[in-house]
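# Build me a model:
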Amino acid sequence: MRSLRRHPLLVPALLCAFAVLAARPTDGGDGGAGEGAYGSADSGISGQVARLYEDAAVATQRYEAGRLKTEGQRARALRVEALLDRERRESAVMREDLGRIARAQYRSGGGLPLTAQIILADSQDELMRGQHVFSQTQLAVNNAIDKSRRAERRLAADEAKAVAAWQALEQRNAELAGLKRDIEQKLDQARRQLQGQADASVAAGACRGAVRLDQPRKPVTNAWVAPVEAYTLSAGFGSGGARWANRHTGQDFAVPIGTPVRAVGTGRVVKVSCGGAFGIEVVVEHMGGYYTQYAHLAAVTVDQGEQVSAGQWIGQSGTSGNSTGPHLHFEVRVTPEMGSAVDPVPWLAARGVPLG
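Sure, this is the predicted structure:
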């Protein structure tokens, strides 16, 4: 089911700096503790993914703004095309009028020389009337010719404008598409590297120290939040499947690798581990005797024993462990360990966080 609570993946912020803390062994439940810390390559990839998410969000905003602008250009170009059609019809009518006037002059003898008109005129009044008719006819012809020439010049100018408008439209669309494609390619490559490092950690059964990434500048004001900002709900609590021994024990959020994962509420990190079905996981203890688990991660940004606040990044989503694709497995438990899970959807809804 598609989430109705759509937001950009990241709050627009400049994610340009991050520090690597010295390694602290983590007491790993499933996979045990690991030694060492994330090296510069590890933290570099995590930070690169986070920055690329920010770039992708900005690029998407630019693309949408550009798309709206190109829609306006398209409307203007269509108006120009409609104007051109009208001007072409008017020019055709003018040409027909000129032809009709020329044929009428030929039939009426309107082109007789002045000397012949004087000789053939029966009276001065007839001569003056003839001259008046001739002058009026000549004026009509000259006006028609001038009008036709102006229309032809205007038509040529408007045709050039129409061509330029369509060319500008196509060029802008190509530039925006290229911008998005370049960022998406870089992000896809960085995601693969990040997941590769996560798989290596899971294979070794050893978690490394936290990768420290700058948090969004916009603070979270709610006491409870969803574990990811933008998502599609996939497997729900209690659903059946070949990959679970009994029933699914949490709620899955389908999100791309590297998506920032947030603590849903204030608490203390009681577990950071690697290995086993959950791959890289983080468990947070909250007031009231509840625990939340965040599994199949690609990286962690907190250490065991650390205090966290609602909305704080505690990891990056992935597909480590027993996972068929990128997603966050989220559980609410009454103990830190597997087997005590409750349905997280009504649990979050009761705290003002509806999912859907």
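
# make it CA atoms for all contacts and neighbour counts henceforth
Noted.

# which residues does residue 284 contact?
By CA atoms under 8 Å, 6 or more residues apart in numbering, the contact set of residue 284 is 263, 267-271, 291-293.

# Determine the number of other residues adjacent to residue 82.
By the criterion of other CA atoms under 10 Å, residue 82 has 12 neighbours.

# how close does it get to residue 91?
14 Å (CA to CA, to the nearest Å).

# what's the answer for residue 258, then?
Counting by CA to CA, the gap from residue 258 to residue 91 is 62 Å.

# got it, and residue 165?
Counting by CA to CA - residue 165 and residue 91 are separated by 23 Å.

# one step back: what about residue 258 and residue 91, which has more around it?
Taking neighbours as other CA under 10 Å, residue 258 and residue 91 compare with residue 258 leading, 31 against 19.

# got the contact list for the more buried one?
Residue 258 neighbours (CA under 8 Å, 6+ apart): 46, 49-50, 191, 194, 298-299, 316-318.

# how about those in TSV, adding neighbour count and secondary structure?
Formatted as TSV, those follow (neighbours: other CA atoms under 10 Å; DSSP: H, G, I helix; E, B strand; the rest coil):
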residue	neighbour count	secondary structure
46	29	helix
49	25	helix
50	24	helix
191	25	helix
194	27	helix
298	32	strand
299	34	strand
316	28	strand
317	32	strand
318	33	strand
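
# and which of these is nearest residue 355?
Closest approach between these and residue 355, by CA to CA: residue 317, at 18.2 Å.

# Please list all residues in contact with that closest one.
255-261, 296-299, 326-328.

# need the helices for the chain, in chain order.
40-108, 114-120, 124-204, 344-349 (DSSP state H).

# Out of those helices, which is closest to residue 248?
Nearest of the helices of the chain (CA to CA): helix 344-349, 11.6 Å.

# Run through who's touching that closest one.
Counting by CA under 8 Å, 6+ apart, 224, 226, 237, 250-251, 330-332, 354-355 sit against helix 344-349.

# farthest-separated two in those residues?
Of all pairs in those, the most separated under CA to CA is 224 and 237 at 19.7 Å.

# before we go on, could you also do this sequence so I can check it against the first one:
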Amino acid sequence: MRLTRRHPLLVAVLLCALAVLAARPADGDGAHAPGHGSASGIGAEVARLYEEAAAATERYEAGRREAEEQRAEARRLEKELDRERREMSGMYEDLGRIASSQYRSGGGLPLTAHMILADDPEEMMRGQRALWQAELSLDKAIERSERAEARLARDEARAAAAWKALQKRNAELATLKEDIERKLETARWRLQGQADASVAAGSCRGAVRLDQPETRFTTSWVAPVETYQLSASYGSGGARWANRHTGQDFAVPIGTPVRAVGAGRVVKVSCGGAFGIEIVLRHADGYHTQYAHLAAVAVDQGDRVSPGQWIGQSGTSGNSTGPHLHFEARVTPEMGSAVDPVPWLARRGVSL
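Okay, here's the model as predicted:
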């Protein structure tokens, strides 16, 4: 009877153990213990694709601007060519009028005959010289205009060809950009899936050490994300908050690198609860900053961080309706001591 009474207990213990193992990330899925960060994994892939997408967008926008400038140059040259052709047409009309005038005034007679028949040969010679000079000047003007027209036509053709080449290159860049963005979007949701699993298990995967960009900040304080739209603000009301909103939300896509706003030390890294995956930093002036609803962390508790250093990646873990970063400035590490982070950052030279 003892054996039959102990058997259900043993089964229960085994079931509990299996449940714990199932809740923990598998080693083959990129999991690692806190303090043993890895440069591999979906978080690093998202960060790499994020940088590639930003670079591809920058190249595409630069190419688009260059193409517009080249197109504007082609249009300018086209207008110049039209103007030159109108002037040429006018000069040919002038030349035609001079020829008609000569014909009507006996231009078919030799100059010697004109002089014999003229009442004042000397005056007639002065008029003839003026006519020759007018013809010579007109011929030179027509020659210059023809050269200008030929040059403008060549320039216009080159500008149009350059514009077409830029259009082709920009189409290729657009395709590349879209391909990277598709890969990034897929990777983002894989990353968020891992984050949700960590929150459900109440256990963080540990830091994924991201390759930091070359940027060196000259200021002591920066915004927590580089490109963003401000959403819910400090003190705003809403059904999802017990009282009032305690921070400033930054609407950003999943996987966006989150930056330490200033130098400090990591005093908390946790997964679970309303904030999902969160990081809390302590700064030299005694204040603390919180970064919540993350999809991944890139630091461990106790780490020292510098201004602008990537400490994690944004997400939508915990009590969140969509991808964003929840940022708080606090007097203590714990919730309930928050101050309005917008003027707090403004006093440190960061305007949002």
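
# Residue 213 of the first structure: which of the contacts of residue 284 of the first structure is nearest?
Closest to residue 213 of the first structure out of the contacts of residue 284 of the first structure is residue 263 (14.5 Å), distances taken as CA to CA.

# check contacts around the counterpart of that closest one in the second structure.
With TM-score structural alignment as the criterion, the equivalent of residue 263 of the first structure in the second structure is residue 260. For residue 260 of the second structure, the contacting residues are 222, 224, 305-311, by CA under 8 Å, 6+ apart.

# Could you report the neighbour count for residue 124 of the first structure?
Residue 124 of the first structure has 10 nearby residues by other CA under 10 Å.

# nope, residue 195 of the second structure is what I meant
Neighbour number of residue 195 of the second structure under other CA under 10 Å is 28.

# which residue packs closest to it, ignoring adjacent ones?
Leaving aside its sequence neighbours, residue 195 of the second structure sits nearest to residue 295 (CA to CA, 6 or more residues apart in numbering; 5.0 Å).

# Rebuild the contacts of residue 258 of the first structure as a markdown table, extending it with distance to residue 129 of the first structure.
Rendered in a markdown table, the data for the contacts of residue 258 of the first structure read as follows (distance: CA to CA, whole Å):
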| residue | distance to residue 129 of the first structure |
| --- | --- |
| 46 | 95 |
| 49 | 90 |
| 50 | 90 |
| 191 | 92 |
| 194 | 97 |
| 298 | 99 |
| 299 | 100 |
| 316 | 96 |
| 317 | 96 |
| 318 | 96 |
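
# Farthest pair within the residues you listed?
Maximum distance among those (CA to CA): 13.2 Å, for 50 and 318.

# which neighbours do these two share?
258-259.

# Buried ones in stretch 169-176 of the second structure, by neighbour count?
For stretch 169-176 of the second structure, the buried set under the neighbour-count rule, 16 or more other CA atoms under 10 Å, comprises 169-170, 173-174, 176.

# One more: stretch 110-126 of the second structure?
For stretch 110-126 of the second structure, by 16+ other CA under 10 Å, it's residue 114.

# ok, now stretch 56-70 of the second structure?
56-57, 59-60, 63-64, 66-67, 70.

# got it, and stretch 245-258 of the first structure?
Applying 16+ other CA under 10 Å to stretch 245-258 of the first structure flags 248-258 as buried.

# and what of stretch 283-303 of the first structure?
So for stretch 283-303 of the first structure, counting by 16+ other CA under 10 Å, buried means 283-286, 290-303.

# if we can go back for a sec, and in the second structure, which of the contacts of residue 317 of the first structure remain?
Contacts from the contacts of residue 317 of the first structure that recur in the second structure, judged by both residues aligned by TM-score structural alignment, their matches' CA atoms under 8 Å, are 255-261, 296-299, 326-328.

# I'd like the distance between residue 135 of the first structure and residue 110 of the first structure.
Taking CA to CA, one finds residue 135 of the first structure at 10 Å from residue 110 of the first structure.

# between those two, who's got more neighbours?
Using other CA under 10 Å as the criterion, residue 135 of the first structure and residue 110 rank with residue 110 on top: 18 against 13.

# What's the match for that one in the second structure?
Checking TM-score structural alignment: residue 110 of the first structure goes with residue 107.

# Enumerate every residue touching the residue at minimal distance from the centre of the first structure.
By CA atoms, centre = their mean, the first structure has its centre lying nearest to residue 60, at 3.1 Å. Residues in contact with residue 60 of the first structure (CA under 8 Å, 6+ apart) are residue 180.

# roughly how far apart are it and residue 100 of the first structure?
From residue 60 of the first structure to residue 100 of the first structure the distance is 59 Å (CA to CA).

# cool, and residue 290 of the first structure?
93 Å.

# Next, the contact list for residue 180 of the second structure, please.
For residue 180 of the second structure, counting by CA under 8 Å, 6+ apart, the contacting residues are 49, 52-53.
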